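> Provided below are the primary sequence and the corresponding predicted coordinates.
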Amino acid sequence: MLVHQFLSATAARMPHKVALVCGARRVTYAELDAMANRVGHALVEAGVGRGDRVAIHLHNSVEAVAGIFGALKAGGTFVFINASTKLDKLKFILNNCRASALFMDERVVGFQDLWGDVPSLALGVSCFSKRPAAGRVRTFEEIQEAASAAPLPIVNIDLDLACLVYTSGSTGEPKGVMCDHSNVDFASTSIITYLENREEDIVLGVLPLSFDYGLYQLLMTLKFGGTLVLERSFTYPALILQRIQEERITGFPGVPTIFAMLLALDRSSFDLSSLRYLTNTAAALPPSHIADLRAAFPGVTLYSMYGLTETKRTLYLPPAELDARPGSVGIPIPGTEAWLEDESGRRLGPGETGELVVRGRHVMRGYWESPEATARRYRPGAIPGERVCRSGDLFRTDAEGFFYFVGRQDDIIKSRGEKVAPKEVENVLHMLPGVLAAVVGVPDPVAGQVIKACVVCTGAPLTEAEVIAHCRRHLEDFMVPKFVEFMAELPMTSSGKISKLGLA
């Protein structure tokens, strides 16, 4: 199935069902499909064709969703760029993918700042603007008033690119992960299968659509025929709890920082009984937070998961295993394989630590016009012509084949000749009530590196001595932090992950 058929097929089956709730707006499947058709016709009229890239630089909104599906209906490839991306990086991404069209909020960045520096742009679509269309710029409202809502002809096959998802670029320039229609369709179906999604599900989307975890909440919900309640962010947690109560949310996808904030709130005045499941990925949930979430939401199913943009989702822990393996992120998602290898490519057994290698239809096509980076990450598989993905992340497995995240290869701290996985130290720190922590290595002339803990306390105040004493009770000497820095908040990436750049 092609990705835009997620919407059109469900619209044909249940046209009057609400597909999207965004602020005060409630949009049915038929209405959303017609909006996307109008966008598709406008793009084709502007010369956008099969495989051309259509960039969307917007916050979570109805216009952004219509832009995604309109680009696909025109035969193009959508590129969703976080709304907080500044001008220089925006120009880099637009030029890197040679975008033909751009959806943008001119209250944030004006098209006049881009035309001269992005020669590939043929069309600008101004959203949330009242000014009349002029030159190469059309307004979203004008497109909805003037363009045809008739279905567009299907011009793609499932091997064509559906989207480019640009990585954060924390170690260099952003790279566009190439996702074809079959990759997205397979990953969506696999995740829907183990989450047991149903048409009655109402899913909360607080993560940005530029983050693949946030994007897939949209794609999956439209595929299985549910309703997505799309919010800009989790900036005001109490308002989100109110939204869960009002809309009777059943599915709440989050990341560790969101769940830490959720646990710190007084939830007693909200009716959250509609929740059926919580999901976590981006970073592994500490076992202590898993225990706290289960206590706070006793009737709700919790899915602990692991993924990376290059494969979408990779591992999930069946909820029945949470009691026995709270520190595990599970087994391969349905229809896939995963294993561990050492630096020489030898497969590893239970208890050994090595790099996670992933095989399946969700292994993406590689990095956009970056063959060297693609060759490093995507390697030949056992079947001639097949490629597998080397994750760059270290894991170990238990005797039953369940995976446990150890750390990122480039995060490992070498102290006194020993290797320290920050995740192991962070898990111990998270045992302290109300603590959110990030651990980094600090250069040291004797030890090579020593451990620094950056700590946010949302509960009772702690001293450096108390934190270090707690670590000494649970960790080997070489793992105990030498420094503790208390912070008001930890720096975050746009996708809700802790950014460790500069913490050392």
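In hand now; what should we look at?

> only C-alpha atoms for contact and neighbour calcs from this point on.
Fine.

> the helix ranked longest in the chain: which residues count as buried?
Scanning the chain for the longest helix, with DSSP state H as the assignment, gives helix 29-45. With burial defined by 16 or more other CA atoms under 10 Å, the residues of helix 29-45 counted as buried are 29-44.

> A further structure is provided below for comparison with the first:
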Amino acid sequence: MSINCIRTLIEDAQVTHGDKIALVLNEKSMTYSELYTKVNQVAYYLNELNLPKDSRVGVYSNKGIEQVIAILAILSTNYILVPLTKLLKPEQIEYIINDCDIKCIITDKLKLQSIEEISFDGHIVSYETSDKQIPSFEEIFKYYNKPYVCDINGHNNALITYSFGVSGTPKGIVISHRNLIDSARVVSGYLDLKEEDVISGLLIFNLDYGLNQLFCTLYKRATLALHRFILAGDFFNHIIDDSVTIIPLMPINITQMFDEEMQRLPSAELFANVKTITSSGGNVTHKMISECKKLFTNANFYSMHGLTEAFRSTYLDPSQVGIRPDSIGKAISDVELYVINKDGKECGVREVGELIHRGGYIYKGFWNAPEQNEQRFKSIQILKDVINLEGQLTDEIVVASGDYVYKDEEGYFYFVARHDNMIKTRGFRVSPLEIESAVAKNIPQIEQCAIFSIDNELIEEEIIMVYSASSEIAPKEILFELKKHLASYMIPSRVIYKKSLPLIQSDKNKINIDELKKELEI
């Protein structure tokens, strides 16, 4: 067994900390020993399906202890985990299933109906026993009690996570077992996590930031307290009741916590146990940081910046958050960052260029996406005018991030813009083309459609839709239709009608977004 895999952490934890609480969800809890046993039972069952090596297995369900068991069970086999966020609609799930050829889906009763709406002929496993003759965890826990042994290599593919790319369809990024263990190691290090810590499991497990909370918990033999954010009051009760010490957030969560319409905030004394707050998935504002510090008076605030193609590039030390809140910080351990111009030369101080990520935590590449791989994963030769490449070694891969940044006099990085037109909202990356495609397919009355964003401090960017048609359509009708086909975070906040849209003179097939913004004074 490789030491560079999550499976090793599970095995070691049940030996050294078997009686310690690993997971908490409301009144339910599970020790490391109990977790190990149930993970083995599900992994044993999955192996008995006799799927080909490296088959993809999806997890499509609401958050819960069973979801964690499913994730860890798949990572204990030679299959590949594909997390499917519950926010996605059936047609989006169907795309992912077909794109990476998912052979099995683990789900719950609530999502069984969504799966039945699509054409999926693979294996289905449910957490609960249903009346549809579908195997369940309840049955597996009852009948599968044989010893389970596995052997996993760190360089093998472990996980494919999907995000939305410039092509308008989700693109899966392939992550190895070694990537997962490395990310847990580095985060546990710079956050100084301890085994007595209780980490809030607020984030969803569809992307690496959320999954990293689970892996850091295992790495340090800590406790993960799961929570589903619905109301801010419930979230505050979760922090108090579960004695949470580490709170990982996205900027949208901070906005939800301090909603101006919410009633009086709890006393800061109730949160004295909280020692660390982390934020990733978008830019945090000075207001967000200030509000967190007022309520969580003993907590250090870490602002972090990651890439789709690599787990993480930078973090801003808490000592600098008040001094330079707009900075994304400096490179994390084992990473070198460079800012280069279009000629491949290193940019000077405060000169904007593309961020190049070299060193650790680089993922293996995009699944079935050679164009994206060619665009983002580059030979080390891209830095030939910046660093000394002795020995003509060319096999090292770096990430050309597509993020445009600059560096100040003290070496701190600042994010400026994306190379493409991706929209960052509520912690998600959204492709305008994905929304435009949904409009074209499902609302034929609309002749032309433009999707773009404007700044919104509360959610980072606000999605705007402008369309032309023979006559105006009620915005409520458009949004009602789009909600059938798109995740909630992809729904435009404003819908604007125009008889005609401005076009780019050099390409009459493209809408002139800049001109459109001027016309609308946005």
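Right, received. Where do you want to start? Since the structure is predicted, the reported quantities are computational estimates derived from the model, not experimental observations.

> can you pull the TM-score for these?
The TM-score (TM-score structural alignment, normalised by the length of the first structure) is 0.79; 432 aligned residues with a CA RMSD of 2.8 Å.

> picking up where we left off before, and which of the buried residues of helix 29-45 of the first structure is nearest V456 of the first structure?
L32 (42.0 Å; CA to CA).

> could you find the counterpart of that closest one in the second structure?
Residue pairing (TM-score structural alignment): L32 of the first structure is matched to L35 of the second structure.

> residues contacting its match?
Listed by CA atoms under 8 Å, 6 or more residues apart in numbering, the contact set of L35 of the second structure reads 22, 69.

> now F270 of the first structure: how far from P422 of the first structure?
Separation of F270 of the first structure from P422 of the first structure (CA to CA, to the nearest Å): 36 Å.

> neighbour count winner among the two?
P422 (22 against 14; other CA atoms under 10 Å).

> wait, that one sits on D410?
No: taking contacts as CA atoms under 8 Å, P422 of the first structure lies outside contact range of D410: 10.9 Å.

> once you drop chain neighbours, what's closest to the most centrally placed residue in the second structure?
Against the mean C-alpha coordinate of the second structure, by CA atoms, centre = their mean, the closest residue is L207 at 2.8 Å. Counting by CA to CA, 6 or more residues apart in numbering, T161 is the residue found nearest to L207 of the second structure once chain neighbours are left out, at 5.9 Å.

> quick one: contacts for that neighbour?
T161 of the second structure neighbours (CA under 8 Å, 6+ apart): 82-83, 172-174, 206-208.

> and those residues, which of them are in helices?
Short answer: the contacts of T161 of the second structure in helices (DSSP H) are D208.

> most neighbours of all the contacts of T161 of the second structure, which one?
For the contacts of T161 of the second structure, neighbours tallied by other CA under 10 Å; top is V82, 28 neighbours.

> coming back round to it: gap between the residue nearest to the centre of the second structure and S243 of the second structure?
25 Å.

> Three-state assignment for T85 of the first structure, please.
coil (DSSP: H, G, I helix; E, B strand; the rest coil).

> which position in the second structure pairs with it?
T85 of the first structure maps onto L88 in the second structure, by TM-score structural alignment.

> any idea how far F164 of the second structure is from its match?
For L88 of the second structure, the distance to F164 of the second structure - CA to CA - is 12 Å.

> what residue in the second structure is paired with E142 of the first structure?
Using TM-score structural alignment, E142 of the first structure lines up with E139 in the second structure.

> in contact with its match, which residues?
Taking CA under 8 Å, 6+ apart, one finds T129 in contact with E139 of the second structure.

> is it true that it lies in a helix?
Yes: applying three-state DSSP, one finds E139 of the second structure inside a helix.

> picking up where we left off before, what's the matching range in the second structure for the following helix or strand past the longest helix of the first structure?
The helix or strand immediately downstream of helix 29-45 of the first structure is strand 53-57, counting by DSSP states H and E. Residue correspondence for strand 53-57 of the first structure in the second structure, counting by TM-score structural alignment: residues 56-60.
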